[in-house]
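Asker: I'd like to go over a predicted model; first the sequence, then the structure.
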Amino acid sequence: MCNGKIRSVIEIYTSRFEYQNAKVVLRSVVNDVSLEKVSNSILPDLNEVNTPWLKIIENSDDLRSAVLQMRRKSFGSELKSLPEDSRLSDYEDALDRHYYKSAIKTLKANNPATRYLRDYLAMEIDHRNMLNILEADSIGITSEETANMLIPGGKILPTRSFSTIATGGRSALLDILRGSSRFDMAHFETLLEQVSKSRSLDSVVTWFKEREYKFMKKMSYLHPISPLPIVYYVAMKVQEVADLRIIVRGRFAGLPPEVLEEHIL
């Protein structure tokens, strides 16, 4: 398909799918989801790429045994270094940190296309950190645990702000966001009012996905002679599959069309 520098940049984006597969495996093991159910849905056994992942599920007795079977993965040592009594969320946070750290480190070239992809990753990181802070605030976890959930590399929430945010929680987050010129704080506060009423972060998650989609869409035309249009194509194909899953599962569950539309980009 492609090689050289173009391939290396594209792989920075596509490598995330291996991390996502690792999360699927860990969640399946923790929740005791049958191998048959996983192989017939999110990791179809018709795709040979999924075979090693399905074998991990088949051969795992618990979360730690699944982690040890991933030791040869790029993120294997990161997962193995966590305490044996770590929770699923700890492993998922470690996967996120490892992916973004590796991706940003690889994007060293100083050209417009690379900078744009770095900015996109920074947006994703900021969004994840905001959601983590809101979730931490809602369940009342400690400032130390909150700090461990945060991922370095964002622009709106730089690493130097982490200690302040971890200590001050949601109010500290909002103070920092109010000082940012690149964030629609008014709309965000409106969404937070909805969150308070519904006790669900769905509206915030959907808005973040819309922001990422608009940013990603520009990759299709801003730098045509670069890897970005290919990254955009891959991302949109993945999104199509995700939307189809939402539609099929939503209709099966009896959700009305307007609810499904709210969750589809």
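Answerer: Alright, I've got the coordinates.
Asker: alpha carbons only for contacts and neighbour counts from here, please
Answerer: OK.
Asker: contacts for the helix or strand containing residue 96, please.
Answerer: In this assignment (DSSP states H and E), residue 96 forms part of helix 88-106. By CA atoms under 8 Å, 6 or more residues apart in numbering, the residues outside helix 88-106 that reach it are 12-13, 16, 19, 23, 26-27, 30, 63, 75, 78-79, 82, 118, 121, 125, 149, 151-153.
Asker: that one: which residues count as buried?
Answerer: 88, 90-100, 103-104 (16 or more other CA atoms under 10 Å).
Asker: for stretch 73-89, measure first residue to last.
Answerer: End-to-end span of stretch 73-89 (CA to CA, to the nearest Å): 19 Å.
Asker: so what's the gap between that stretch and the chain middle?
Answerer: On the basis of CA atoms, centre = their mean, to the nearest Å, stretch 73-89 sits 17 Å off its chain's mean C-alpha point.
Asker: got it, and stretch 81-101?
Answerer: The chain centre lies 13 Å from the centre of stretch 81-101; the measure is CA atoms, centre = their mean.
Asker: need the three-state assignment for the closest residue to residue 159 other than its chain neighbours.
Answerer: Nearest non-adjacent residue to residue 159, counting by CA to CA, 6 or more residues apart in numbering: residue 152, 5.4 Å away. Put simply, residue 152 is coil when judged by DSSP: H, G, I helix; E, B strand; the rest coil.
Asker: I figured residue 152 hits residue 129, correct?
Answerer: No. Using CA atoms under 8 Å as the test, residue 152 is too far from residue 129 to be in contact (9.0 Å).
Asker: about what we covered before: can you select the buried ones among the contacts of helix 88-106 for me in ChimeraX?
Answerer: Of the contacts of helix 88-106, the buried ones go into a single ChimeraX selection, burial set by 16+ other CA under 10 Å:
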select :12,13,16,19,23,26,27,30,63,75,78,79,118,121,125,149,151,152,153
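Asker: A further structure is provided below for comparison with the first:
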Amino acid sequence: MDDYAYMNARIRAMQGRLLGPPAYQELIARESTADLLEHLFESPYAQALELTRSRLSAPGSPLAGIGQRGTEHGSLIDRALRHELVRRLSKLRRYASDRPRELIETLALQWDTYNLKTIVRGKRANAAVEDLLASTVPVGALDEIALAELARAPTVQAVVDTIATWRYPIAQPLREGLKAYGETESLQPVEFELDRWTFAEAFKRVSAGDANDLVVRDFLRLLADKANILTALRYLHSRTALSPIEAARHFLDVKGRFTRVQFQTVVAARDLRQGLSLLGDTPYALIARKFALEESVALPRIERELEQLVLRKALALSRQDPLGIGLPIAYFEQQINEVRNLRMIVRGKALGLPPEGITEWLVSWS
């Protein structure tokens, strides 16, 4: 308990610097990204914004003068948010003693996987380096510098080769998935191999231990359930991605609440809408009810609802044991979601989306 008392007291202070849903609505109400930037300069992100602007405006910087034109406000904000995210979660690690820090690092594994998926998808789509980095969450072993180097790699194979030279264990599942990618031209095998390695490694790290290890195991099972649900629904969204047999092989069997039988039932649906409705017979019926009356169903919206569910679970863990690992889990999820929400607000403003159109894409903890 002593390991967590000091850390959790510090985390509660850090939670006080989160903006939260009311502030999101204030930002959404701003007329432009320039106005939004001005408002953020009055928030806890002011120091990060000022530091980022100073760096980018330094003599010789290729982005000198950034923030002076409307299209560049978003780039300034995104870079500042990325740096502040790294800074805050680095503080979280420093506050943690040995075992709590190990558990936090275990949870951070998922973000290395997320970032690699983002970069691989971007390479396939020939996305610009800056656009790729704007979608990453550099809070795992792959830091900002490493992700920037991977984003500059010319091909997916070059990404794999670069990670291999660093002797990162995650290079092996990426390589295995890439072999299947060459055979199917689908990124599903690549993403599954990354997920399978990530969860196997994470569960290995918490295979035995105290009540806090058990909390992390249960949370990991929820994350695996989320991944399994999305795998099934992505298959239904694009029937050419995987055959039913292949899809069944891509089930993460971690003894979660979403069982293999339920997974196979959803995969066998005739389309995405029916597959979603079949979730009504699982512990994730809330997701099915959410979209039951909507005319159209978009896969990214479903993913947002699953992220909302994960965030609620994390917050519930923090209330169940305020002197355990639950509070660090909650803060980790809150901080990452805040940065992603702020990015969404900035992009929504730049695209001219109406306030309600931006709000529906946010993941909130209220």
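Answerer: Yep, it's here. Keep in mind the model is a prediction, meaning the values are calculated, not measured.
Asker: post the TM-score for the overlay when you can.
Answerer: Once superposed, the chains reach a TM-score of 0.81 (TM-score structural alignment, normalised by the length of the first structure), with 255 aligned residues with a CA RMSD of 3.0 Å.
Asker: the helix holding residue 96 of the first structure vs the second structure, mean deviation?
Answerer: With mean CA distance after the TM-score superposition for the first structure, helix 88-106 of the first structure departs from the second structure by a mean of 1.8 Å once superposed.
Asker: go on, stretch 233-250 of the first structure?
Answerer: Superposed on the second structure, stretch 233-250 of the first structure shows a mean distance to its aligned partners of 0.8 Å (mean CA distance after the TM-score superposition for the first structure).
Asker: where in the second structure does that stretch fall?
Answerer: Stretch 233-250 of the first structure corresponds to residues 331-348 in the second structure, going by TM-score structural alignment.
Asker: how about residues contacting that stretch?
Answerer: Residues from elsewhere that reach stretch 331-348 of the second structure, judged by CA under 8 Å, 6+ apart: 11, 15, 18-20, 24, 27-28, 33, 36, 74, 78, 81-82, 85, 89, 137, 311, 314, 354, 357-358, 361-365.
Asker: and if we set it to 7 Å?
Answerer: Stretch 331-348 of the second structure is contacted from outside by 15, 28, 33, 74, 78, 81, 311, 358, 362-363, using CA atoms under 7 Å, 6 or more residues apart in numbering.
Asker: please state the offset of that stretch from the chain centre?
Answerer: Distance, stretch centre to chain centre, for stretch 331-348 of the second structure: 10 Å (CA atoms, centre = their mean).
Asker: equivalent analysis for stretch 232-247 of the first structure, please.
Answerer: Using CA atoms, centre = their mean, the offset of stretch 232-247 of the first structure from its chain centre is 15 Å.
Asker: just the buried positions in it, please.
Answerer: Neighbour counts over stretch 232-247 of the first structure (16+ other CA under 10 Å) mark 232, 235, 243, 246-247 as buried.
Asker: can you tell me what residue 28 of the first structure aligns to in the second structure?
Answerer: Aligned partner of residue 28 of the first structure by TM-score structural alignment: residue 122.
Asker: give the contact list for that match.
Answerer: Counting by CA under 7 Å, 6+ apart, the residues that residue 122 of the second structure touches are residue 132.
Asker: the strands in the stretch 51-200 of the first structure, which residues?
Answerer: Remark: no strands are assigned in the stretch 51-200 of the first structure by DSSP state E, counting those that start in this stretch.
Asker: residue 5 of the second structure and residue 12 of the second structure, how far apart?
Answerer: 11 Å.
Asker: sorry, wrong one. I was asking about residue 192 of the second structure.
Answerer: Distance, residue 192 of the second structure to residue 12 of the second structure, using CA to CA: 36 Å.
Asker: aligned partner of residue 198 of the second structure in the first structure?
Answerer: Matched across to the first structure, residue 198 of the second structure falls on residue 99, judged by TM-score structural alignment.
Asker: next one: residue 246 of the second structure
Answerer: Correspondence of residue 246 of the second structure to the first structure, assessed by TM-score structural alignment: residue 145.
Asker: cool, and residue 175 of the second structure?
Answerer: Matched to the first structure by TM-score structural alignment, residue 175 of the second structure sits across from residue 80.
Asker: how many residues are close by its match?
Answerer: When neighbours are counted by other CA atoms under 10 Å, residue 80 of the first structure registers 16.
Asker: how about residue 5 of the first structure?
Answerer: Neighbours of residue 5 of the first structure using other CA under 10 Å come to 11.
Asker: same question, residue 125 of the second structure
Answerer: 9.
Asker: roughly how far does it sit from residue 155 of the second structure?
Answerer: Per CA to CA, residue 125 of the second structure is found 11 Å from residue 155 of the second structure.
Asker: how many neighbouring residues does the counterpart of residue 306 of the second structure in the first structure have?
Answerer: By TM-score structural alignment, residue 306 of the second structure lines up with residue 208 in the first structure. As a burial measure, residue 208 of the first structure scores 19 neighbours (other CA under 10 Å).
Asker: give me the three-state assignment for residue 208 of the first structure.
Answerer: Residue 208 of the first structure - assigned by three-state DSSP - is helix.
Asker: superpose on the second structure and give me the mean offset of the longest helix seen in the first structure.
Answerer: Longest helix in the first structure by number of residues (criterion: DSSP state H): helix 112-139. In the superposition with the second structure, the average deviation recorded for helix 112-139 of the first structure is 2.0 Å (mean CA distance after the TM-score superposition for the first structure).
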